[in-house]
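Colleague: Generate a structure from the sequence data that follows.
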Amino acid sequence: LLTMNLDTIGLMSCNPAIGGLGKGQLVKEVDALGGEMAKAIDKTAIQFRRLNTKKGPAVQSSRAQADRESYRLYMKYVLENQSGLDIKQALVNNLLLKDISSSSESNLAQRRVWGVETSIGERFLGECVIITPGTFLEGIIHIGLKHFSGGRMGGFSSIQLAHNLRDLGFRLDRFKTGTCPRLDGKSINFSSLTSQKGDSHPIPFSFSTEGIEQSSVPCYITYTNVITHQ
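Modeller: Now for the predicted structure:
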């Protein structure tokens, strides 16, 4: 496993929440297939809420707010202790391909991947390559009217790999996320906000979790106004 920063494995870039309408079912499916996401949120959530409880069970779903730091550390620990998995810190720049056809015309359909090359020239070889770029391929961060290159705040953008994939004939699309601002809790007057408590008997995401041990932390609701938009 190659990652740009060993210390940010599992870092939640956007709203630190798992589940919700539609996505909650996906988390359950990942868990059924042996994935770690459901177990991680069950261990690190600060609040669980069952959504649409006034409606029928077909449209109900679970959502949990996570402690970003605890979730990151949990995922990092799991990966570092996974048998048979080697983790390296590296920026991948290029896919390594080889021809599998004797034809003089070499196109992508007649070539096969056999590894990757990093920004410092290291080569890691393998019979297949799985790319999980998230928001990092030619990522751009927008703050107000300002914008700059970055996969997320404080993280590099993977520019060369995007160019390499495009040169190989792959189509790259743009995906947009809207990240909520990070606020200093000491600067907030919580008495003027609406408190939203979690469920008293939270339902775990993972089928293997017997119960939630950590205590719940209330969330607080705010509303936008004309001054905010200005």
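Colleague: switch to C-alpha atoms for all contacts and neighbour counts from now on
Modeller: Fine.
Colleague: did I read that right, Leu161 in a helix?
Modeller: Yes. Secondary structure of Leu161 (DSSP: H, G, I helix; E, B strand; the rest coil): part of a helix.
Colleague: count of neighbours near the nearest residue to it once chain neighbours are set aside?
Modeller: Distances taken as C-alpha to C-alpha, 6 or more residues apart in numbering place Asn93 nearest to Leu161, at 4.4 Å, with adjacent residues excluded. Asn93 has 20 neighbouring residues, counting by other C-alpha atoms under 10 Å.
Colleague: Could you do Arg49 as well?
Modeller: The tally of other residues near Arg49 (other C-alpha under 10 Å) stands at 21.
Colleague: shouldn't it be in contact with Gly24?
Modeller: No. At 11.3 Å, Arg49 and Gly24 do not qualify as touching, with contact defined as C-alpha atoms under 8 Å.
Colleague: Does Lys28 touch Ala38 like I think?
Modeller: Yes. At 7.0 Å, Lys28 counts as touching Ala38 under the criterion of C-alpha under 8 Å.
Colleague: Would you do the same for the sequence below? I want to compare the two.
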Amino acid sequence: MILKMTDTDTAATLISADCPFAKLPDHLLIEIFLRVPISDWGQISCVKKQWAKLFQEECLWDAALIRSFPLAGQAKRWPGPIPRGLSKRRYAALYVSKQIFSLHDEIDEIVGHTYLFLREQLEVSPMPLPSGILHGTIIADQFIACGKSQDKAYELASLIWLAVIDNLEETEQTFSVLKRLALDGEVFLPFPYSRSYNVQWRVFERLFTDFRDCFNHVDYYDLLSLAKNKFQMIPSAWLGY
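Modeller: All right, here's what the predicted structure looks like:
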């Protein structure tokens, strides 16, 4: 059975008390929803209050976690300062690790949680951002607590920074965050981050391509001058206003 919420008539039919589908018990609804593409879950949860409540409860996310990530139940003790959370959070972290990082090892869930944590901090935290986030200490500590070496911890932290920067939406908050990161320079990824240069490059790249129209002339030329001093050679795509 394929469930699609693409028009108001379909939704109205499912809400109707006369529709047999509307009378199904929760455990059967969960089994049906789990067979629907995850991209449709947002629409499904808006059809009925009963369905919205299901998507807020742990029973659905417990089932989704077991179905999509059967090895998740074998996870070891959770280390580090970033919390694991309940089943919905764990599902999101594992989904991220699979879709964005293509990971399938013992640290995949931890990478997913770290990605979600960093992205949320950048998207919702007031400026200035907490120093523990900018310096990456919380992120590195997460992997060191898992038994990774410092070099590996910094490599993973930089990989996550790159993914988060790539996936931030084009909003005013993102523009402000990227400007702050560009101006802070060495502050947000200090030594011994092994790939901080790549992360800094990506920050400027997004600013000068996706957000060029958001600059005033003064800020644009100030950051362009900073980029030239930092990287020496810069792409032609970054030039011009």
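Colleague: Let me know the TM-score between chain one and chain two.
Modeller: The pair, once superposed, lands on a TM-score of 0.20 when counted by TM-score structural alignment, normalised by the length of structure 1; 92 aligned residues with a C-alpha RMSD of 7.0 Å.
Colleague: Can you pick out the residue with more neighbours from Lys28 and Ala38 of structure 1?
Modeller: Using other C-alpha under 10 Å as the criterion, Lys28 of structure 1 and Ala38 rank with Ala38 on top: 25 against 19.
Colleague: Check which element follows the strand or helix carrying the more buried one along the chain.
Modeller: Using DSSP states H and E, Ala38 of structure 1 sits in helix 37-44. Under the assignment DSSP H and E, the closest C-terminal helix or strand after helix 37-44 of structure 1 is strand 45-51.
Colleague: Look through structure 1 and tell me its longest helix.
Modeller: Longest helix of structure 1, by residue count under DSSP state H: helix 68-80.
Colleague: What is that helix packed up against?
Modeller: Judged by 3 or more C-alpha pairs under 8 Å, 6 or more residues apart in numbering; DSSP states H and E, the packing partners of helix 68-80 of structure 1 are helix 37-44.
Colleague: Against which helices or strands is the helix it packs on packed?
Modeller: Applying 3+ C-alpha pairs under 8 Å, 6+ apart, one finds that helix 37-44 of structure 1 makes contact with helix 23-32, strand 61-66, helix 68-80.
Colleague: Same list (these) but as CSV, adding distance to Leu161 of structure 1.
Modeller: What follows is the helices and strands packed on helix 37-44 of structure 1, written out as CSV (distance: least, C-alpha to C-alpha, whole Å):
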stretch, distance to Leu161 of structure 1
helix 23-32, 28
strand 61-66, 31
helix 68-80, 24
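Colleague: so which of the ones you listed is the most packed in?
Modeller: Among those, ranked by average contacts under mean count of other C-alpha atoms under 10 Å, first place goes to strand 61-66 (a mean of 22).
Colleague: Now do it against strand 45-51, angle only.
Modeller: 160 degrees (axes from the mean of the first three to the mean of the last three C-alpha atoms, to 10 degrees).
Colleague: Strand 61-66 of structure 1 - contacts with which helices or strands?
Modeller: When contacts are defined as 3+ C-alpha pairs under 8 Å, 6+ apart, strand 61-66 of structure 1 sits against strand 17-19, helix 23-32, helix 37-44, strand 45-51.
Colleague: Show me the one of those that comes nearest Glu69 of structure 1.
Modeller: Comparison of these against Glu69 of structure 1 by C-alpha to C-alpha identifies helix 37-44 as nearest, at 8.8 Å.
Colleague: Give me the angle between that closest one and helix 68-80.
Modeller: For the pair helix 37-44 of structure 1 and helix 68-80, the angle between their directions (the same axes, to 10 degrees) equals 130 degrees.
Colleague: mind listing what's buried in helix 37-44 of structure 1?
Modeller: Of the residues in helix 37-44 of structure 1, those scored as buried under the neighbour-count criterion (16 or more other C-alpha atoms under 10 Å) are 37-44.
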